[in-house]
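Asker: fold the stuff below for me.
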Amino acid sequence: MERVDPVRVVDLVQTVKTALAGGLAWWMAGVFDLDQAFLAPWAAVLVVHETVYKTVSRGSQQVAATFFAVFLAFGLGITIGTGPWSIGLVILVGYLIGQLRWVKEEAGTIATTGLVVIATGSIAQTDLLASRLIDTALGVAVGLAVNLVVWPPLRDRAAWSQAEHLPGELGAVLRDVAGGIGADLDPHDVKAWIRAIRKVDVHIDQAWRLLWQAKESGRMNPRRSQPTGVRELRKVLHQLEQAVADSLSMARTVARSAENRTDWDESFRERWREVARGTADAVDAEDVPRLEELGEELARMTEDFSQSSLEPEVWREYGGLLMNLRNVHDALTAAVQWNHEATPDKRRSKRFDDPREMLRRERQAGESRRRLSAARGGYSAEGERTPEHTQERTQG
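Answerer: All right, here's what the predicted structure looks like:
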């Protein structure tokens, strides 16, 4: 049975939650008979983000931006009217206010909301101005409530899932390179390798984004689950980034060799191809012992050819390919080991302790210590006087 991709699951759930927030906000706007009811679902939809922390942050910014926009438009409309100058100024000042750090994400909201307020003639109707603020605040509150109550997102499993695919992708490129090295190398093959390597690099960037979302998703999250393995995942991604750079260097070295029609030593070619192809196969099979054997073979190969009487130019080429392959092999080995050690049940640590639960357990432990001390005549398990008994004797 094919495993469900956590990235798609989280994205699908967020889509459903966004729709739920919009519908619920519209219903509540009808219940409260709001004048500009459409603003509530509008704000609710915009505020449901991939983490609770971002929902709170962007929601508060959106409310603040709406307040700024309404009062800015009202002030300009009263002082200079509702002509082109007021429209231009509300946009200009709105974007200038949006440079403030705590509303920087909503600079466009300030400008466009102010524009709408002036253009629709709402300045003359102060009740509509107040309604716009109330409707927006209601939508933000509904969006925040939905994101908090309905499966608050934790993005750690999505980050792990994205990273799991990377070693296999890089291994596939390594297999293609091993299969393509030969006297009849086609330059188009090298271009295809480079495109595939750059695609892996894009996927690594996606894993980094999910990793930062995973760190952020634990903040303000009522589920209190603490993402774990973040440090290990960061280390693996750094190694894979280096492996991508080495893979690109490897592909370009092979391409230059083909252009210069360099005659490769047949023994070197076959041993290098065997290690590269074997590494790719071992990554697919998640065979850590085999990867370790290939690492030893790569070390022996380096030793053998370093002692041979090769021309300096040839050895520079061989040495570069051996170093590239070693770095790629080491990164893939570390990634496979990490996948083995970090099984899904170990990727999320126990939940953050609820402060009330911690206090209750502390009181119970204190009661147990006092009862045990009383039973032993005021002595601890180590034979020392307990602080409680010492205090009682002093007061006596």
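Asker: alpha carbons only for contacts and neighbour counts from here, please
Answerer: Noted.
Asker: continuing past the helix or strand that contains residue 88, what's the next helix or strand?
Answerer: Per DSSP states H and E: residue 88 is located in helix 84-97. With elements assigned by DSSP H and E, the helix or strand that comes after helix 84-97 is helix 107-119.
Asker: could you give the separation of that next one from the chain centroid?
Answerer: 32 Å (C-alpha atoms, centre = their mean, to the nearest Å).
Asker: what's the angle from that helix to helix 84-97?
Answerer: Angle of helix 107-119 versus helix 84-97, following axes from the mean of the first three to the mean of the last three C-alpha atoms, to 10 degrees, is 160 degrees.
Asker: leaving out chain neighbours, which residue sits closest to the residue sitting nearest the centre point of the chain?
Answerer: Nearest residue to the geometric centre of the chain (C-alpha atoms, centre = their mean): residue 210, 2.0 Å. Counting by C-alpha to C-alpha, 6 or more residues apart in numbering, residue 210 lies nearest to residue 159, which is 4.8 Å off, once chain neighbours are set aside.
Asker: report the distance from the helix or strand hosting residue 22 to the chain centre.
Answerer: Residue 22 belongs to helix 6-31 when assigned by DSSP H and E. Distance, stretch centre to chain centre, for helix 6-31: 22 Å (C-alpha atoms, centre = their mean).
Asker: which strands and helices sit next to it?
Answerer: helix 39-47, helix 126-149, helix 156-164 (3 or more C-alpha pairs under 8 Å, 6 or more residues apart in numbering; DSSP states H and E).
Asker: okay, those in CSV with distance to residue 62 and mean neighbour count next?
Answerer: Listed next are the helices and strands packed on helix 6-31 as CSV, based on distance: least, C-alpha to C-alpha, whole Å; neighbours: other C-alpha atoms under 10 Å:
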stretch, distance to residue 62, mean neighbour count
helix 39-47, 8, 25
helix 126-149, 8, 22
helix 156-164, 27, 22
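Asker: how about the ones you listed, which one is nearest residue 332?
Answerer: helix 156-164 (11.1 Å; C-alpha to C-alpha).
Asker: count the neighbours of residue 236 for me.
Answerer: Neighbours of residue 236 under the rule other C-alpha atoms under 10 Å: 19.
Asker: who's in contact with it?
Answerer: Listed by C-alpha atoms under 8 Å, 6 or more residues apart in numbering, the contact set of residue 236 reads 331, 334-335, 338.
Asker: before we go on, could you also do this sequence so I can check it against the first one:
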Amino acid sequence: MGDVLRDMADEFATSWDTDRAEAWFQETQSMSEELDSAWRTVRFARESEKMNPRTRLTVPSRTRRGEASPAAEASYEEILARVDEGISHLRHLARTLREATYDDGEWDSTFRENWVRIVRDAGRAIADPDTEVEPMHDRLTALAADVSQDGRLPRRSWPLYGSLIASMRHIAVIVDDVAPAREAREAG
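Answerer: Here you go, the predicted model:
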């Protein structure tokens, strides 16, 4: 996901075409297939765990207060569900960019430059969760406010720009969750 987002940012910074957008869309299809394989593996592991008599003898990891640690609470199912959600929003983003190649008109340069920085940072954060980036949700809100307040954006452009912002907002929620989840795993 991180590589696709970085590639989108690099291409969109200057220009892009239908073929590149179609390639991104196809990459999301491949990600979904890999995710399906991961789901099958997790389901198999869960079934195997149920049949393993040793699991009844082990005690879950506990913190000092007797509660399960944050790392112990995280399940593969939750992680895979978040990945699935991210792929879905990435697919929507690729589809939107693919359809936008057929629109006439110039892109607003302020929108393009800021959106590219946010997408590139999201790609870096997904590819390397240890990378420090500014929270993207606030940056997307500021971008929407900036291009809407100055009035230079034509009304017919808002559905497209809004869709790009909304897709990245959904992805940003997932990316912004990476740091706290990583900190919880390290603390556990």
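Asker: what stretch of the second structure does the helix holding residue 88 of the first structure fall on?
Answerer: Aligned by TM-score structural alignment, helix 84-97 of the first structure falls on no residue of the second structure.
Asker: how about residues contacting that helix?
Answerer: 68-69, 72-73, 76-77, 80, 103, 107-108, 110-112, 114-115, 118-119.
Asker: scan the second structure for its longest helix.
Answerer: helix 18-51 (DSSP state H).
Asker: what's the mean deviation for that helix versus the first structure?
Answerer: In the superposition with the first structure, the average deviation recorded for helix 18-51 of the second structure is 1.7 Å (mean C-alpha distance after the TM-score superposition for the first structure).
Asker: any idea how far that helix is from the chain center?
Answerer: 15 Å.
Asker: same check on stretch 312-319 of the first structure?
Answerer: On C-alpha atoms, centre = their mean, the centre of stretch 312-319 of the first structure falls 41 Å from the chain's centre.
Asker: that one aligns to what range in the second structure?
Answerer: Counting by TM-score structural alignment, stretch 312-319 of the first structure falls onto residues 155-162 of the second structure.
Asker: ok, the residue nearest to residue 210 of the first structure touching residue 205?
Answerer: No. With contacts counted by C-alpha atoms under 8 Å, residue 159 of the first structure stays clear of residue 205, the gap being 11.0 Å.
Asker: separation between the alignment partner in the second structure of residue 217 of the first structure and residue 54 of the second structure?
Answerer: Superposed on the second structure with TM-score structural alignment, residue 217 of the first structure falls opposite residue 48. Distance of residue 48 of the second structure to residue 54 of the second structure, computed by C-alpha to C-alpha, to the nearest Å: 11 Å.
Asker: swap in residue 2 of the second structure?
Answerer: Counting by C-alpha to C-alpha, the gap from residue 2 of the second structure to residue 54 of the second structure is 38 Å.
Asker: now do the SS call for residue 134 of the second structure.
Answerer: Look at residue 134 of the second structure: counting by DSSP: H, G, I helix; E, B strand; the rest coil, its state is coil.
Asker: just the buried residues of the contacts of helix 84-97 of the first structure.
Answerer: The neighbour count (16 or more other C-alpha atoms under 10 Å) marks 68-69, 72-73, 76-77, 103, 107-108, 110-112, 114-115, 118-119 as buried among these.
Asker: the corresponding residue of the first structure for residue 111 of the second structure: neighbour count?
Answerer: Counting by TM-score structural alignment, residue 111 of the second structure corresponds to residue 268 in the first structure. As a burial measure, residue 268 of the first structure scores 16 neighbours (other C-alpha under 10 Å).
Asker: what about residue 268 of the first structure, distance to residue 177 of the first structure?
Answerer: As for residue 268 of the first structure, its distance to residue 177 of the first structure is 15 Å (criterion: C-alpha to C-alpha).
Asker: same question for residue 146 of the first structure.
Answerer: From residue 146 of the first structure to residue 177 of the first structure the distance is 50 Å (C-alpha to C-alpha).
Asker: likewise residue 279 of the first structure?
Answerer: For residue 279 of the first structure relative to residue 177 of the first structure (C-alpha to C-alpha), the value is 12 Å.
Asker: mean deviation (superposed) between whichever helix or strand residue 77 of the second structure is part of and the first structure, please.
Answerer: Per DSSP H and E, residue 77 of the second structure falls inside helix 76-100. Here the mean offset of helix 76-100 of the second structure against the first structure after fitting is 2.0 Å, by mean C-alpha distance after the TM-score superposition for the first structure.
Asker: pull up the aligned stretch in the first structure for that helix.
Answerer: Helix 76-100 of the second structure maps onto residues 233-257 of the first structure, going by TM-score structural alignment.
Asker: wait, isn't residue 140 of the first structure in contact with residue 59?
Answerer: Yes. Under the criterion of C-alpha under 8 Å, residue 140 of the first structure makes contact with residue 59 at 5.7 Å.
Asker: any shared contact partners between those two?
Answerer: residue 47.
Asker: ok so, going back, reformat the helices and strands packed on helix 6-31 of the first structure as a markdown table; add distance to residue 346 of the first structure.
Answerer: Formatted as a markdown table, these follow (distance: least, C-alpha to C-alpha, whole Å):
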| stretch | distance to residue 346 of the first structure |
| --- | --- |
| helix 39-47 | 32 |
| helix 126-149 | 25 |
| helix 156-164 | 11 |
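Asker: closest one to residue 233 of the first structure among these?
Answerer: helix 156-164 (7.6 Å).
Asker: which other residues reach that closest one?
Answerer: 5-7, 10, 203-204, 206-208, 210-211, 213-215, 217, 227-228, 233, 237, 339, 344, 347-348.
Asker: quick one: the helix or strand following it to helix 187-217, angle?
Answerer: Next helix or strand after helix 156-164 of the first structure toward the C-terminus (DSSP H and E): helix 166-180. Helix 166-180 of the first structure runs at 170 degrees relative to helix 187-217, counting by the same axes, to 10 degrees.
Asker: need the residues that contact helix 166-180 of the first structure.
Answerer: Here helix 166-180 of the first structure makes contact (C-alpha under 8 Å, 6+ apart) with 189, 193, 196-197, 200, 203-204, 240, 244, 247, 251, 272-274, 276-277, 279-281, 283-284, 332, 335-336.
Asker: run the last query once more with 6 Å
Answerer: 273, 276-277, 280, 284, 332 (C-alpha atoms under 6 Å, 6 or more residues apart in numbering).
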